[in-house]
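*Asks:* sharing a sequence plus its predicted fold:
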Amino acid sequence: MSVTYPIGFLAAGISAGIKPSGKKDLALVFSKEPAIAAAVSTTNKFKAASLLLSLSHLRQAGEKQAVLLNSGNANAINGKEGMAITNRIVSALAKALKIDLPSILFASTGKIGLLLPEKKITGALSKLVKNLGQNGQAAAEAIMTTDRVSKETARETNISGRKGMVRLGGMAKGAGMIKPELATMLAVLTTDAVIEKEALQMALREAVNQSFNLITIDDDQSTNDFVVILANGEAANRRIKKETKEFYLFQEELTGCCLELAKKLAADGEGANKLIAVKVTGAWSLRDARRVSRRIAGSNLVKTAIAGESPNWGRILSSAGSCSARMNPQKISLSLAGTPVFDAGEIVAYPEKTMQKALAASEIEIELDLGMGNFSATAYGCDLTEDYVKINKEYS
């Protein structure tokens, strides 16, 4: 189950010949009924043409109905012709779907600095539309680049409507160029909830802050990062308004979807073998907690230590200490893979065999208590191996 789990959503994923490998590279998510949309995008100054078009369409009044996605080509930093090709492709899709042009959003991922192969994509649109159905997995596969596995999620909320409980679905891709705000990734989320547009945007922003903005793989930010959610109202529930009981229930489940996808992105980082969870507690502020957790998760020295299954916890404290967050070394305690190693400024002895066994696991948790307050945050990352260099050296 994926983006098609909520009522009224269809998806497709096919090969349009963008990738030399012949693998799937063109996806479409479609709502049978017009939907309200909310989105969060990269802060990178070099935004991709696909993203610029989507942001323009989001600023225009009216509901949205389709999200087109391609992999194998980032459609970024390719000048006026790149923008012109983007507009022509989306215009062709609007004609094929028989919907208004501004109701279509577009996202791309792949190598930067190339023009989209316009004829290949427009020539494949008819097949793409014909393949619309319960094909969420195919769509998720079509947006993969260096990802090893597709990332999907689906869940049911505790909000009831005339057609059953409100549902959520989603898919994402990542693998490399991952850092907070957002990360190098695309995500499409769907829901059949009836919800106010302002409430949807608020819920998405908070969900992203608690998930995609807390993952890091290589601390490089993409030109294409885009998270979008469509809500078509097909569940026929009572309209969700911000700061109501139903709103917080919806936000909790949306955050759960995003967090599940974010963890899958971190675990599938380029060349990664281990997922790293960095839980910071006792922070003076939420900002401090997030800042410290992200710094540790993004530290190459920490990541390589985890890859080598080395209990080099000094790297963790050194990374934390480099942050502009309030902390006092005499109040800090640290556990690595469930084993205390540092407490209140003093080294804690630990059994080496126990630590070695713990560090051999595929998921490693780092717990750091700053002892300064009551705020906490958990960031996610992955280990750094020789394969990361190999993958990026060969990627073209």
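*Replies:* Sure thing, it's come through.
*Asks:* contacts, neighbours, all on C-alpha from now
*Replies:* Will do.
*Asks:* select the longest helix from the protein.
*Replies:* Among the segments of the chain that qualify as a helix by DSSP state H, the longest is helix 245-267.
*Asks:* which element, helix or strand, includes residue 320?
*Replies:* Using DSSP states H and E, residue 320 maps to helix 314-321.
*Asks:* and the helix or strand just after that helix, what does it pack onto?
*Replies:* The first helix or strand that comes after helix 314-321 along the chain, using DSSP H and E, is strand 333-336. Where contact means 3 or more Cα pairs under 8 Å, 6 or more residues apart in numbering; DSSP states H and E, strand 333-336 is packed against strand 339-343, strand 363-369.
*Asks:* which of those sits most buried?
*Replies:* Comparing these by mean neighbour count (mean count of other Cα atoms under 10 Å), strand 363-369 ranks first with a mean of 22.
*Asks:* take a look at this one as well, against the first:
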Amino acid sequence: MLVKTKKHHIDIIENGNVTSPKGFSAGGVHTGIRKAKLDFGWLHSDVPATAAGVYTVNAFQAPPLKVTQQSLSVDHALQTIVVNSGIANACTGEQGMEDALQTRKWVSEKMRVNEHHVAVASTGLIGVTLPMEKIEAGVEAMTHKDNMSCDRFEQAILTTDTVTKKIAIKLKIDGKEITIGGAAKGSGMIHPNMATMLAYITTDANVEAESLQKALRIVTDHTFNMITVDGDSSTNDTVLVLANGLQNNHPLDENHPQWRLFVEALQFVSQELAKQIARDGEGATKLIQVNVKGAPTIETARHVGKAVISSNLVKSAVYGADPNWGRVVCAVGYSNQPVHPDKVDVALGDIHVVKGGLPLPFSEEEAKSYLSNDDVHITINLNDGKESCAAWGCDLTYDYVKINASYRT
């Protein structure tokens, strides 16, 4: 499938995944942390890869995040990532830090890589220490051929997710075929800026470290930081990008003539993963996309988009296919942005419901029919500038309450 960006094009790889780029492998195993599902996964590069990361803004950063940041601070490179699901190893004090460091040491020895080239991640229950005998068993299983497959990795990192999230694309840089792949997990506690979300992006492109970090921060602001499920932010959220350079292109940085193409491709992969996370929100039946246009600044566009996509009243209305546009303008109004109410237009899909802050006549039946679709677009035109953005979320359903009312039990 050919996808056109602003001036370029990329190809989506059918059934592509995070191991589609040259030199990457992955696997997963069941250790017993969870009752039956795979619960320990790993992603590995044949060579140390230039790496970049962004993390949750929650003040209670879990020990795995701190260890991963410590690893990256040495030489901005990673080779192996391990993830356990079921237990978050968050709010676990000194013991949690020791366990994360021990995990890193075991993986280093097992995979024969430098300790500071190992990243660790955990997702699941907060306030519970890791069963280290099971983590050790997972590490020991990392080299068993039967456990090696990207599908097993994608399954092992899930918690309340109902589906795996993955994508891979290819593009030409310096005449070489560059591949970018991605895998993610996330279903609940999803809210800007990031949430109970883990995302891993790989590429065989050669990318300069500082430029990769800058690109990831920019891309994250447009993608992972523009999704919400329930307004809760978690303690363990991480996005990591690994670039192992095995395609031997000229090093990519801001001065490379195809730098913009690479950043657009990275953003496309991130956006697709972010949308897959939003679509799989706990109990969700619909993906909602809020498009903000005509904003005076990009910051205004983002704040307005986040306010609308985060509104439980908007999300509930979409679930019930209720064209209650008043909830949309209400959210725009409390976004704390310099909005001029008499300029605001709102549309549900192609159905225009508000013009200049005043209601337009429209068919309730047509609007209700549109809101019954699996994908719902809400467009808000502030008519006060040229900036725009998109934000993604899902509807709020009865099942969301059921899932979270019994998360521990």
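*Replies:* Perfect, I can see it now. Because the structure is predicted, anything quoted here is derived from the model rather than measured.
*Asks:* on that earlier part again, which part of the second structure matches the helix holding residue 320 of the first structure?
*Replies:* Alignment note (TM-score structural alignment): helix 314-321 of the first structure is matched to residues 326-333 of the second structure.
*Asks:* residues making contact with stretch 169-177 of the first structure?
*Replies:* The contact list for stretch 169-177 of the first structure (Cα atoms under 8 Å, 6 or more residues apart in numbering) reads 1-6, 140, 143-147, 150-155, 183-191, 217-222, 257, 261, 265-266, 268-270.
*Asks:* mind redoing it with 7 Å?
*Replies:* Contacts of stretch 169-177 of the first structure from elsewhere in the structure, counted by Cα atoms under 7 Å, 6 or more residues apart in numbering, are 2-6, 140, 143-144, 146-147, 151-155, 183-191, 217-222, 261, 265, 268-270.
*Asks:* now swap in stretch 78-89 of the second structure and tell me
*Replies:* For stretch 78-89 of the second structure, contacts defined as Cα under 7 Å, 6+ apart pick out 33-34, 39-45, 47-51, 62-63, 72, 96, 117-130, 156-159.
*Asks:* and the aligned partner of residue 255 of the first structure in the second structure, how far from residue 215 of the second structure?
*Replies:* Under the alignment (TM-score structural alignment), residue 255 of the first structure maps onto residue 267 of the second structure. Per Cα to Cα, to the nearest Å, residue 267 of the second structure is found 9 Å from residue 215 of the second structure.
*Asks:* how about the secondary structure of the counterpart of residue 104 of the second structure in the first structure?
*Replies:* If you follow residue 104 of the second structure across to the first structure using TM-score structural alignment, you land on residue 90. Following DSSP: H, G, I helix; E, B strand; the rest coil, the label given to residue 90 of the first structure is helix.
*Asks:* so what does the longest strand seen in the second structure touch, helix or strand wise?
*Replies:* Criterion DSSP state E: the longest strand present in the second structure is strand 40-55. Applying 3 or more Cα pairs under 7 Å, 6 or more residues apart in numbering; DSSP states H and E, we find strand 40-55 of the second structure packed against strand 24-29, strand 77-87, helix 150-156, helix 209-222, strand 238-243.
*Asks:* one more time with 6 Å
*Replies:* When contacts are defined as 3 or more Cα pairs under 6 Å, 6 or more residues apart in numbering; DSSP states H and E, strand 40-55 of the second structure packs onto strand 24-29, strand 77-87, helix 150-156, strand 238-243.
*Asks:* what range in the first structure matches that strand?
*Replies:* Residue span in the first structure matched to strand 40-55 of the second structure, by TM-score structural alignment: 26-41.
*Asks:* appreciated, that's everything.
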